[in-house]
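Engineer: just coords:
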């Protein structure tokens, strides 16, 4: 059966704003750290064919005729005999951190075998020792097909503890027809004809990297001086009235209505907006843009680790990855899925293989970078400064 691209709306990433939950989320409290030898529990996978997977809402393929069905997940269950309890319970990174951190810091199981959170939050879990190293011997597809751009972020060299679920780009979206010209870089946001018609993302972790890149900073090794220089520039634009406001995903409404002409945006959102308005454009600036991921992790004391590793590898089969990509519209972490989509008999699905916001082309890939994450020591100072600017 050919792949058929869903026309239903996809999930807009609800990335959290970096709240410091009792100081624990922002700094590795020594008592909370779990050493490697204390992270695993007896694995029941061989005799107990099931697992529990926590994910975000609307972040997996469903059947258009029967929305309660999830074809790629059901295919895994049928092939392996492993029953998956799929729970759409993650709506915000910080909120979910607060939900499961008491169990993890007190060395108790969370009741979940697999979770999906944003990489900047994954970094906290890795530093705290709250996730288990995956066995790549059970994951030949991950080993073979994971996008080279995503293989070794600073917080998890070699991706030992995390595997990208979906990826995306933080860039600039704008209305080409209403603006009457192209936008090529971050500096273009500060042009006079955009005064009061620009928005930036409110979350520190979502906003800072692109703005630094606009200042020529290598975001794989940025410094505190780079950060504060960027904040100085944003404060100047706020004082001039250039920036209309700081937003979460509600920038989508502002851009669609015409209240805003240009904004920081996520690539997956723009793919969806373009379906209704082809004048909406997405730009990876000439200076570069941030490539980010939301990743799969196996928390400490998970009871079905091997089953979770097999499920993770299932989604790295190019055919399965293609089916998922045709639904969610984010950057696919499996480049080999492109050929699968291109061969589809469904014209709309086949066209997705040529969409650089799902499969970035060679020129775009050269400008995509994974940012160095904010360290625990930096977070309190930097969040305080940024939140003051953004009015949080």
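Structural biologist: Everything's here; your move. As the structure is a prediction and not an experimental result, all values here were calculated from the model.
Engineer: please count neighbours and contacts with C-alpha atoms only from this point.
Structural biologist: Will do.
Engineer: can you tell me the element the most far-flung residue of the chain relative to its centre falls in?
Structural biologist: In the chain, residue 47 marks the outermost C-alpha relative to the chain mean, sitting 33.7 Å out by Cα atoms, centre = their mean. Residue 47 belongs to no helix or strand when elements are defined using DSSP states H and E.
Engineer: how much space between it and residue 39?
Structural biologist: 21 Å (Cα to Cα, to the nearest Å).
Engineer: for residue 121, same thing?
Structural biologist: Taken as Cα to Cα, the span from residue 121 to residue 39 is 19 Å.
Engineer: you'd agree residue 118 is up against residue 297?
Structural biologist: No - judged on Cα atoms under 8 Å, residue 118 makes no contact with residue 297 at a distance of 10.5 Å.
Engineer: against that first model, consider the following:
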């Protein structure tokens, strides 16, 4: 899916694409149009069970707002390609909100493509955001972004088919896995884990470190070790045994409900990330979108959502609410990680524009090859 990324990313550096979010606006129709259009990742919101209501239905009932919710984000770069022309030209995306991962959220904010939040209309965000997600360097006051969920990138394997896979080197070299391994199209997750496998820090690496990790990836691809590079769709192949082990996102594995699927933090550590709620320029229902953010930062709502999606919950107080829903999930390290667990996680450093073009291009050469 990143095959076109080398051609897409230079657009970030084109001066004509830069916008001023204060001037690229439209009248907010929230007061007269009780509607909201959202794009999100697949399997990222709760569904109705046993006749109960979902958090989305609860929001609609509480606010009278009709939500058109679409799961059409499968990869950050792929979604970027859907909206780049509109955002770069100060035109409507026909969406009021979308959820994108930290690095892409940062780029869009830096390009002036995202509307500023009214802090007075999202009090729950500023009161309940967990401390580990506060003060990010690309949006230190959370003026433009609100984490939807966070998660870990590590290794998953099907225990009914194969023995434990403990390291990235095992994943990329073990003969019993050959041709039945998948990696993520999200460059920062896959390459972050490869950098860690060489003893390098994804938050502080240079071109030489990158070259070593890329050569390891090329070698594994050339040797036929890797079956595919995927977005969210890998989980079905893992359950079916079409792939035996993969680079995976923690919540996907936990939510699959398959006791044979195991998620582990590689011995060298895991990557951590957040997907963020963003309101794009020319969103026609900005106040409605802010009501959505405030709704999901209520601890009880956040716990109900987390009980279904099984990713790291960004809302303080949700763990206590989870005790009422599912005490076992309240103890899950993959939803409410301890400081010890977080100490094993790593973030991918911000890239300069020329680095992003070069690294994405190299990665695309391998993933699309």
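Structural biologist: All right, it came through fine. Keep in mind that this is a model prediction, so the values were computed, not measured.
Engineer: returning to what we had before: okay, residue 118 and residue 297 of structure 1: which has more neighbours?
Structural biologist: Between residue 118 of structure 1 and residue 297, counted using other Cα atoms under 10 Å, the more crowded position is residue 297 (29 against 22).
Engineer: what lines up with the more buried one in structure 2?
Structural biologist: Using TM-score structural alignment, the partner of residue 297 of structure 1 in structure 2 is residue 278.
Engineer: my guess is that match meets residue 97, correct?
Structural biologist: Yes - contact criterion Cα under 8 Å: residue 278 of structure 2 and residue 97 qualify, at 5.4 Å.
Engineer: run a quick neighbour tally on residue 337 of structure 2.
Structural biologist: Residue 337 of structure 2, neighbours per other Cα under 10 Å, totals 15.
Engineer: list the contacts of the closest residue to it other than its chain neighbours.
Structural biologist: Distance criterion Cα to Cα, 6 or more residues apart in numbering; nearest residue to residue 337 of structure 2, sequence neighbours excluded, is residue 312 at 7.3 Å. Residue 312 of structure 2 makes contacts with 149-151, 251, 306, 334-337, as judged by Cα atoms under 8 Å, 6 or more residues apart in numbering.
Engineer: ok, now with 6 Å
Structural biologist: Shown in contact with residue 312 of structure 2 (Cα atoms under 6 Å, 6 or more residues apart in numbering): 149-151, 334-336.
Engineer: make a markdown table out of these and add neighbour count.
Structural biologist: A markdown table is the format used below for the contacts of residue 312 of structure 2 (neighbours: other Cα atoms under 10 Å):
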| residue | neighbour count |
| --- | --- |
| 149 | 25 |
| 150 | 23 |
| 151 | 22 |
| 334 | 21 |
| 335 | 26 |
| 336 | 22 |
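Engineer: okay if I get those residues as CSV plus secondary structure and distance to residue 292 of structure 2?
Structural biologist: Shown next, in CSV, are the contacts of residue 312 of structure 2 (DSSP: H, G, I helix; E, B strand; the rest coil; distance: Cα to Cα, whole Å):
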residue, secondary structure, distance to residue 292 of structure 2
149, strand, 14
150, strand, 18
151, strand, 21
334, coil, 24
335, coil, 21
336, coil, 23
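Engineer: now, among the residues you listed, which is nearest to residue 3 of structure 2?
Structural biologist: residue 151 (24.8 Å; Cα to Cα).
Engineer: which one in structure 1 is aligned with the closest one?
Structural biologist: Alignment note: residue 151 of structure 2 maps to residue 168 in structure 1; criterion TM-score structural alignment.
Engineer: before we move on, what about residue 219 of structure 2?
Structural biologist: Matched to structure 1 by TM-score structural alignment, residue 219 of structure 2 sits across from residue 236.
Engineer: surely its match forms part of a strand?
Structural biologist: No - the assignment for residue 236 of structure 1 (DSSP: H, G, I helix; E, B strand; the rest coil) gives helix, which keeps it out of a strand.
Engineer: number of nearby residues for the aligned partner of residue 338 of structure 2 in structure 1?
Structural biologist: Mapped onto structure 1 by TM-score structural alignment, residue 338 of structure 2 lines up with residue 361. A total of 12 residues lie near residue 361 of structure 1 under the criterion other Cα under 10 Å.
Engineer: for residue 361 of structure 1, give its distance to residue 282 of structure 1.
Structural biologist: 14 Å.
Engineer: ranges for the helices of the stretch 151-300 of structure 2?
Structural biologist: Assigned by DSSP state H, counting those that start in this stretch, the stretch 151-300 of structure 2 shows helices spanning 168-173, 187-197, 207-222, 234-240, 250-255, 286-296, 299-309.
Engineer: neighbouring contacts of the first one?
Structural biologist: Spelled out, it's helix 168-173 of structure 2. With contacts defined as Cα under 6 Å, 6+ apart, helix 168-173 of structure 2 is touched by residue 220.
Engineer: how about the second one?
Structural biologist: For helix 187-197 of structure 2, the surrounding residues in contact (Cα under 6 Å, 6+ apart) are 184, 202, 213, 268.
Engineer: need the counterpart of the first one in structure 1.
Structural biologist: Residue correspondence to structure 1 (TM-score structural alignment): residue 184 of structure 2 is matched to residue 201.
Engineer: its match against residue 247, yeah?
Structural biologist: Yes - counting by Cα atoms under 6 Å, residue 201 of structure 1 does reach residue 247; the two are 5.0 Å apart.
Engineer: these two: who's more crowded?
Structural biologist: residue 201 (23 against 18).
Engineer: which residue packs closest to the match of residue 151 of structure 2, ignoring adjacent ones?
Structural biologist: residue 331 (4.9 Å).
Engineer: any idea how far the aligned partner of the one you found in structure 2 lies from residue 173 of structure 2?
Structural biologist: Counting by TM-score structural alignment, residue 331 of structure 1 lines up with residue 312 in structure 2. Counting by Cα to Cα, the separation of residue 312 of structure 2 from residue 173 of structure 2 is 30 Å.
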